[in-house]
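In: what's the 3D shape of this:
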Amino acid sequence: MTKSIETLRLHHSEIKSTFAHHYSNGPLEGTNNKIKVVKRVSFGFRNFHRFRTRLIYTLKIHTKKVLITK
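Out: Below you'll find the model as predicted:
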């Protein structure tokens, strides 16, 4: 219990700011996780453009058609 209290004292200002501001890096972490899963599943793609297209479709990113084609 002493270690927990010491940690709270050490990080008091950061903990206080998390209650004051409602920002989270959760969506960014979710996107990174999706990219890692696609990389794991598509291991062996020889063509980077196909891999990139698969990522764009998986993440539902809306881009111009010019950026997707080779």
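
In: Could you use CA atoms for every contact and neighbour count after this?
Out: Fine.

In: Where is the longest helix in this structure?
Out: helix 26-41 (DSSP state H).

In: number of nearby residues for the nearest residue to residue 38 once chain neighbours are set aside?
Out: Excluding its sequence neighbours, the residue lying closest to residue 38 (Cα to Cα, 6 or more residues apart in numbering) is residue 55, at 7.0 Å. Neighbour count of residue 55, defined by other Cα atoms under 10 Å: 16.

In: one more to put side by side:
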Amino acid sequence: MHHEEIHNTFTNQYSNGLLEGSNNKIKAIKRASFGYKSFFRFRTQVLYVFKIKTKKP
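Out: Modelled structure (predicted):
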């Protein structure tokens, strides 16, 4: 079946765990912020949670 893929998971040290965690965190923010009228506020909340600094527009 998927013998080569399973073998690769044990031989390589790559993982998508960080990406999955980020996606889960963004989904949780979306659920908690249901009803935001402004995408800018939602984006700001996501950037704040991930502590990402951006340039001012």
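
In: circling back to that earlier point, the longest helix of the first structure maps to which residues in the second structure?
Out: Mapped onto the second structure using TM-score structural alignment, helix 26-41 of the first structure covers residues 17-32.

In: got a list of contacts for stretch 27-41 of the second structure?
Out: 42, 45, 46 (Cα atoms under 8 Å, 6 or more residues apart in numbering).

In: Can you lay out these as CSV showing distance to residue 53 of the second structure?
Out: Compiled in CSV, these are given as follows (distance: Cα to Cα, whole Å):
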residue, distance to residue 53 of the second structure
42, 15
45, 12
46, 11
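
In: Can you get me the start-to-end distance on stretch 35-53 of the second structure?
Out: Its first and final residues considered, stretch 35-53 of the second structure spans 25 Å by Cα to Cα, to the nearest Å.
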